[in-house]
Structure formats: C-alpha cells, structure tokens
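Peer 1: below are the sequence and a predicted model for it; my questions follow.
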Amino acid sequence: MSYIRCRHLSVGYGGKAVAKDLSFDLNPGDYLCLVGMNGAGKSTLMKTLLGLLDPVSGEIEIGDGLKSEEIGYLPQQSAHQKNFPATVWEVAMSGTAVKNRRLFYSREAKDRCEERLRQVGMWDMRKSSYRNLSGGQKQRTLLARALCAASKVLILDEPVAGLDPAARNQLYQITGDLHAAGVAIMMITHDLKAMEYAGYVLHVGRKQHFFGTREDYQKSLYWKTLQAWEEEAMDL
C-alpha cells in the first residue's frame, strides 16, 4: 500500500490553486524527484503533503501505517537558518523533539542523534558552531536533524541549492544510501543530476503534469522542456 496517495489534488493558498489535478503515489522504497519550472507549485505541494497547508481540492490518502512523526522534512535554507546560534549537536537533536515530546532528551534520542550525525559525516563536528559551517556542512547538519524525525519518509526541498559540486555529490550519496537502507525519498530539485538517483518523476507544469518512471520521463517532451529551461537559467 502507498505511503502517500494523491488523486486529482489541487494545491494553493486561500482557496486559489497554483497546481491542479495532481495524481501520484509515493510507495515504500521509492525515490521520487519532483521537478518543474519556478512558480509551478512544487513547494506548495510539499507543504500540503506535510499538513502545513490545506488542499484546495482532491484527495490525499496516508497509508501503510505511516505516521507524521515518521516523516522527515528538509526545507530550503533561509537566512535565519544559516546564522542559527547553536552547535551542530543542538541543531540535530532538535529533530528528535517531534518523536519524544519531553522536556529532557532520552538516551534513545541521544543515540539516534549520534547515529544520524555519523551517517551524514558530521559527528566529529558536533561541538562546532552551526553558523561557522560551510554551506555543505550546514545542509548535512539539517539533513541529520530531518533524519532524527524520519524513519520511513524523507522530504527534501532543493537540498543542493547553493552547494559546490563536491558538497552536492556528497549529499546525493547520503540520500542514495538512505534510500538503499529503506527510506522513501521525495525531492524537489532543479539539478538534473538528481535524475540519476530517481526511480520516479513527478513533473508539475502550469497546465499539464507527468508522473511515471524516470525512463519514461526522459523519453517525454517534459524532459526536453525541462532541460532547455535549466540550460537557459544557467546562462542568465
């Protein structure tokens, strides 16, 4: 059974849809890339799936026993996040709050945080100030935070934006390892390299959408349109 099943879903703000009639599934073991031009409604869709926004219309079904505390979310980095006055350990540990809901962290929560920091290669920097990290190190710390909350699904919004090629490749390797370990991945991205990892693609367009395998997507006109748009954006 699907973790997330959407049928004829429209998402937006104040009852006004920015993306309409979306139908797709996220199943256990999937790696789904969510692509499309700026303003198509990708981030709005993510926030709707997370329960941060109400659907304008259509259906969202959560299945296979998936609970909200089993979903980790890595949003786009903001200026506030980049200067957060805390250590790597404190930032990552805050991700366990959703699972524990206690005043003090349990031994289990601390062990989980250590495991996640080691997993993303940030354990040796756990005492470092978050605000002094490089862009890639900050993103890996935030990924550890999201993983402290996630056990089944990880949702990422432009996780490699602003990263240098080495940091970008490292983050893709980490998410690939997580996927291999059984975590379902759903990622918004403008980086075409992400397609190497995807099993499925959801292309959100202004009027038409595509959902299917990566192989079928890369044979479609949607893929050619996206390539042309990304190349034009890089030249600006």
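Peer 2: Noted; the coordinates are in hand. Numbers count the residues shown, from 1 in each chain.
Peer 1: please make it C-alpha for all contacts and neighbour counts, starting now.
Peer 2: Noted.
Peer 1: which residues does the residue nearest in space to the middle of the chain contact?
Peer 2: Geometric centre of the chain, nearest residue: Leu156, 1.1 Å, by CA atoms, centre = their mean. Going by CA atoms under 8 Å, 6 or more residues apart in numbering, Leu156 touches 73-76, 185-188.
Peer 1: any quick ChimeraX command for the buried ones out of those?
Peer 2: Selecting only the buried entries of those in ChimeraX, with 16 or more other CA atoms under 10 Å as the criterion:
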select :73,74,75,185,186,187,188
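Peer 1: name the SS class of the residue nearest to the centre of the chain, please.
Peer 2: With DSSP: H, G, I helix; E, B strand; the rest coil as the basis, Leu156 sits in strand.
Peer 1: same question, Gly205
Peer 2: Gly205 ends up coil, using three-state DSSP.
Peer 1: pull the number of nearby residues for it.
Peer 2: 21 (other CA atoms under 10 Å).
Peer 1: same check, this time on the one 5 residues further on
Peer 2: When counting by other CA under 10 Å, one arrives at 21 neighbours for Phe210.
Peer 1: what's the answer for Phe104, then?
Peer 2: 9.
Peer 1: tell me which element it falls in.
Peer 2: Phe104 is located outside every helix and strand, with elements delineated by DSSP states H and E.
Peer 1: what of Gln81?
Peer 2: Counting by DSSP H and E, the element that carries Gln81 is helix 79-82.
Peer 1: buried residues in that helix?
Peer 2: For helix 79-82, burial by neighbour count (16+ other CA under 10 Å) applies to Lys82.
Peer 1: which other residues reach it?
Peer 2: So helix 79-82 is in contact with 130-131, 138, going by CA under 8 Å, 6+ apart.
Peer 1: out of those, who's the most crowded?
Peer 2: Within the contacts of helix 79-82, Tyr130 tops the neighbour count with 24 neighbours, counted by other CA under 10 Å.
Peer 1: second one coming, line it up with the first:
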Amino acid sequence: GYLPQQTQAQRDFPATVREVVLSGCLNGSKGPFYSRADRSLANKNMEKLSITNIANRSYRELSGGQQQRVLLARALCAAKELLLLDEPVTGLDPVVTAEFYRLIKKLNRDSGIAVIMVSHDIECAVENANKILHLGSRGVEFFGTTEDYLKSDAGRRFAGRGRSDV
C-alpha cells in the first residue's frame, strides 16, 4: 500500500471516509462493485485505526490527523506485506505526529507489515525506525541499523547525536 503526500485536491475530495478506505480495494478487482471481502477488509482496517465512528463523515471535513488515518486505512486495504509512506506527517501537529508514529510501529509489530518511509525529519526517523537508508546527492550515504547510523559520518552530520567512540 502507498500513502502519498497529500495535495489540496485530495484534502477536499468529496467522499465519505468509508468510500475513501474502500478505494484501496480497487487494485486488480474485476467489476464495478466491491465484494463482501472488500467491505470486510475495509471495516477491519477502519477498526484497526479507530475510525469506524467517522465512517460516514465527509473526508474533507476531517482534521489532518484523521485524514492521515483514513489514507493509511486505504493503503492497508491495498497492502499485503509492505507500506510505502511518503512524508506521512507533513502538516500534522507534534501530538498527532507522535500518535501517527506509534500507530505505524504498532502496525509493523502486530501485523508484520514492512514499512518504508520517506522523511526529511532525521530526529523522528532515528526515534522510530529500526533501519535507516540515508540518500545524498551521490547516492547511498548509509544503510544499516539506527544505532550504527548514529555512529556513522552521515548520522553525526545530520542527527548530531552519534559518537564514533560509543
């Protein structure tokens, strides 16, 4: 499943939460209607993300954090083993950001879904990831565990916390 950066057009999309989540089931489906299994999967993912209580609300009326949960539920409908998140916390306040990261960790731990996240927030990446791929203008600058990243040249330059003598 893929969770892209949101555009204004997406934020203003005139659909219910349920319709947006169900749209994640469209990958490879045949026919114009959702199956019972599709609806069940959408409901399960809405429950998992605690958004069943807003299932009939308009997507565009939601807060940024609620919209991200809806889009994550949609991505989960399309995902079997992998979630690709592109700057998923852009525009979210610090409290909602922390909650979103906790949710991603829980999905990874409990559902076994691998998560690849694009982020420019090194501090949050270091706090929430178990592996870091640091890309620079010359390509891969580092790939490995968070602990090793903090000891690397790239980690010391960007995170400012690592020491090579640790």
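Peer 2: Now that the structure is in, tell me what you want to look at. None of these values were measured; they are calculated from a predicted model.
Peer 1: what is the most widely separated pair among the contacts of Leu156 of structure 1?
Peer 2: With CA to CA as the measure, no two of these lie farther apart than Gln76 and Ile185, at 15.8 Å.
Peer 1: coming back round to it: let's have the contacts of helix 79-82 of structure 1 in TSV, adding secondary structure and distance to Tyr31 of structure 1.
Peer 2: As requested, these are exported to TSV (DSSP: H, G, I helix; E, B strand; the rest coil; distance: CA to CA, whole Å):
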residue	secondary structure	distance to Tyr31 of structure 1
Tyr130	helix	29
Arg131	helix	31
Lys138	helix	23
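Peer 1: now the residues you listed as TSV including distance to Val120 of structure 1?
Peer 2: TSV is the format used below for the contacts of helix 79-82 of structure 1 (distance: CA to CA, whole Å):
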residue	distance to Val120 of structure 1
Tyr130	15
Arg131	18
Lys138	11
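Peer 1: what's the closest of those to Ala161 of structure 1?
Peer 2: Using CA to CA, these come closest to Ala161 of structure 1 at Lys138, 12.0 Å.
Peer 1: that older thread, in strands, which of the contacts of Leu156 of structure 1 fall?
Peer 2: Among these, the members found in strands (DSSP state E) are 73-74, 185-188.
Peer 1: quick one: the helices in structure 2?
Peer 2: 8-11, 17-22, 36-48, 64-78, 94-111, 122-128, 146-151, 153-158 (DSSP state H).
Peer 1: what's the closest of the ones you listed to Leu135 of structure 2?
Peer 2: Closest to Leu135 of structure 2 of the helices of structure 2 is helix 153-158 (CA to CA; 9.5 Å).
Peer 1: mean shift between the closest one and structure 1?
Peer 2: Taken over the aligned residues, the distance from helix 153-158 of structure 2 to structure 1 averages 1.7 Å (mean CA distance after the TM-score superposition for structure 1).
Peer 1: residue in structure 2 matching Val120 of structure 1?
Peer 2: Under the alignment (TM-score structural alignment), Val120 of structure 1 pairs with Leu49 of structure 2.
Peer 1: do you know how far that match is from Leu76 of structure 2?
Peer 2: Distance of Leu49 of structure 2 to Leu76 of structure 2, given as CA to CA, to the nearest Å: 10 Å.
Peer 1: so between these two, which is more surrounded?
Peer 2: Neighbour totals were compared for Leu49 of structure 2 and Leu76, and Leu76 leads with 27 against 16 (other CA under 10 Å).
Peer 1: residues in contact with the corresponding residue of structure 1 for that one?
Peer 2: Structural alignment (TM-score structural alignment) places Leu76 of structure 2 against Leu147 in structure 1. Leu147 of structure 1 makes contact with 72, 95, 116, 154, according to CA under 8 Å, 6+ apart.
Peer 1: now structure 2: which of the residues you listed match?
Peer 2: Checking the contacts of Leu147 of structure 1 against structure 2 (both residues aligned by TM-score structural alignment, their matches' CA atoms under 8 Å), the contacts still present are 72, 95, 116, 154.
Peer 1: the nearest residue to the third one once chain neighbours are set aside: neighbour count?
Peer 2: Using CA to CA, 6 or more residues apart in numbering and skipping the chain neighbours, the partner closest in space to Arg116 of structure 1 is Ala144 (5.2 Å). Number of residues near Ala144 of structure 1 (other CA under 10 Å) recorded here: 32.
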